[in-house]
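Q: Using only what follows, build the 3D model:
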Amino acid sequence: MAKKESGLHQQVVDHMMKEDAFSNWLGIEVIDIKEGYSKIKMPVRPEMVNGLGIAHGGIAFSLADSAFAFACNNRNNLSVALDVTISFIKAVHIDDELFAEAVEIHNGRTTGVYLITVTNQRNEQVALFKGTCFRTGKNLVNK
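A: Below is the predicted model:
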C-alpha cells in the first residue's frame, strides 16, 4: 500500500495506475509518492526471463520507466520521455523483488531530469536509469 501524501500528487499517480495496463501487468505497487519523487516495487516472474535464464533487460527498464513517469507527472503537468539511458549493473532473477526510486534532479518549465535507481530485495543496485522529460503543460486530472 502506498504511503498517502494527501493531495494532487497521489491523485495523479492513482489515475495513471488505473489507466496503465502495462504497469499493472508487471505487478507494480506504488510505495511512496511526493512532489517530483516516486518509489515503486514489483516481483520478477518466470515469464519475465530471457533465453539466458535471467530477467529480460526490458523488465528493469520498464520498472524504472514507470517510476520516472510517476515522478515527472505527479505535479499534474503531462510529461513524456524525451531521452532515457540505462546501465545494467547486476543480473535479475526469478523471484527477485525489484524497487525503483525516482529522484528529481532538475524541474524546469518545459523539461525535467530524473535519476532512477533500481535495487533488488537485498538492496543491491541492479540498474541505473536517467530520464529527461518534456512537459506539455496539459493536466492529467481535473483539479
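
Q: all contacts plus neighbour counts: C-alpha atoms, from now on.
A: Fine.

Q: element containing the residue nearest to residue 63 when sequence neighbours are not counted, please.
A: Once flanking residues are discounted, residue 63 sits nearest to residue 100: 6.5 Å by CA to CA, 6 or more residues apart in numbering. Under DSSP states H and E, the secondary-structure element containing residue 100 is strand 97-107.

Q: Following element in sequence after that strand, please.
A: strand 111-119.

Q: Show me which positions of that following strand end up buried.
A: Across strand 111-119, burial judged by 16 or more other CA atoms under 10 Å covers 111, 112, 113, 114, 115, 116, 117, 118, 119.

Q: now what about the helix or strand just after that strand, what contacts it?
A: Following strand 111-119 in sequence order, the next helix or strand is strand 125-135 (DSSP H and E). Contact with strand 125-135 is made by 60-61, 64, 68, 72, 77-92, 109-120, as judged by CA atoms under 8 Å, 6 or more residues apart in numbering.

Q: Buried members of these into ChimeraX, please.
A: Selection of buried members from these for ChimeraX, criterion 16+ other CA under 10 Å:
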select :60,61,64,68,72,77,78,79,80,81,84,86,92,111,112,113,114,115,116,117,118,119,120
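
Q: that older thread, Serialize the buried residues of strand 111-119 to JSON lines and add fields for distance to residue 6.
A: Converted to JSON lines, those look like this (distance: CA to CA, whole Å):
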{"residue": "111", "distance to residue 6": "25"}
{"residue": "112", "distance to residue 6": "23"}
{"residue": "113", "distance to residue 6": "24"}
{"residue": "114", "distance to residue 6": "23"}
{"residue": "115", "distance to residue 6": "24"}
{"residue": "116", "distance to residue 6": "23"}
{"residue": "117", "distance to residue 6": "25"}
{"residue": "118", "distance to residue 6": "26"}
{"residue": "119", "distance to residue 6": "27"}
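
Q: before we go on, could you also do this sequence so I can check it against the first one:
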Amino acid sequence: MIQKEKTNEQLVSSNLSLSKFSQSIGITLEMATKESARLHLIPNKEVINAFGIIHGGIIATLADTCMGMILRAANIPAVTLELAINYLSVTKPGDKLIAEGKVIHFGGSVITTQCLISSDNGRKIAFAKGTFFHYKH
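A: Alright, predicted model coming up:
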C-alpha cells in the first residue's frame, strides 16, 4: 500500500478535477502527485451486475482513473494504451473501495503504472496494470 504522507506534491490534488463520468459514478480524489494517487468510491446499487455484486467495469474504471490522475498531476497528456486487471474478491454496494496507484516506469512515450483496489477493511478487491501513451500536442 502507498504511504499517506503529507508532501508539497500533494498540493497538486487541489488543482485537479475528475472527469464528469468519474464524478457521476461517485469517484472521489483524495490525493495525486506525479508519482502516486489515492481515490475512493462507495458504489451504490445502481452499479451492480446480475449477481448482485459490483460490476467489474466500475472497478476497472476506478483503477484506470486512479492511474490516469497521476499523469494529470505530472502534467503529462496521456491516454490509456492497455489496462489489465485481476479481480481478487467481490464487493457489494456500500463497501468503500480505495484505489492506490503508482508509477512503475516513466519511459519516453510509454508510462507503466499499477493500482491496488482494496476495501476499507483491507480486503484486496483488484490489482491493475496500466500502460499509457504520452502524446505530444
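
Q: After superposition, what is the TM-score?
A: Once the chains are laid over each other, their TM-score by TM-score structural alignment, normalised by the length of the second structure reads 0.88; 132 aligned residues with a CA RMSD of 1.9 Å.

Q: In the second structure, which residue range corresponds to the strand holding residue 100 of the first structure?
A: Aligned by TM-score structural alignment, strand 97-107 of the first structure falls on residues 96-106 of the second structure.

Q: Identify each buried residue in the matching stretch, please.
A: Within stretch 96-106 of the second structure, the residues that count as buried by 16+ other CA under 10 Å are 96, 97, 98, 99, 100, 101, 102, 103.

Q: How about stretch 7-17 of the first structure?
A: Buried, per 16+ other CA under 10 Å, within stretch 7-17 of the first structure: 8, 9, 10, 11, 12, 13, 14, 16, 17.

Q: repeat for stretch 25-38 of the first structure
A: Buried residues in stretch 25-38 of the first structure, counted by 16+ other CA under 10 Å: 26, 28, 29, 30, 31, 32, 33, 34, 35, 36, 37, 38.

Q: Just give me the longest helix of the first structure.
A: helix 57-73 (DSSP state H).

Q: which residues touch residue 37 of the first structure?
A: Residue 37 of the first structure sits next to 70, 71, 72, 101, 102, 103, 104 when contact means CA under 8 Å, 6+ apart.

Q: Which pair of those spans the longest distance?
A: Distances among the contacts of residue 37 of the first structure were taken as CA to CA; the most separated pair is 72 and 101, at 12.3 Å.

Q: My guess is the residue nearest to residue 63 of the first structure contacts residue 65. True?
A: No: between residue 100 of the first structure and residue 65 there is no contact under CA atoms under 8 Å: 9.0 Å.

Q: Now for the spatially most central residue of the first structure: which residues touch it?
A: Nearest residue to the geometric centre of the first structure (CA atoms, centre = their mean): residue 67, 1.3 Å. For residue 67 of the first structure, the contacting residues are 38, 39, 40, 100, 101, 102, 116, by CA under 8 Å, 6+ apart.

Q: distance of it from residue 53 of the first structure?
A: 25 Å (CA to CA, to the nearest Å).

Q: What of residue 34 of the first structure?
A: On the measure of CA to CA, residue 34 of the first structure and residue 53 of the first structure end up 36 Å apart.

Q: Also residue 16 of the first structure?
A: Distance from residue 16 of the first structure to residue 53 of the first structure, by CA to CA: 32 Å.

Q: Next: residue 73 of the first structure.
A: For residue 73 of the first structure, the distance to residue 53 of the first structure - CA to CA - is 34 Å.

Q: What lines up with the residue nearest to the centre of the first structure in the second structure?
A: Using TM-score structural alignment, residue 67 of the first structure sits opposite residue 66 in the second structure.
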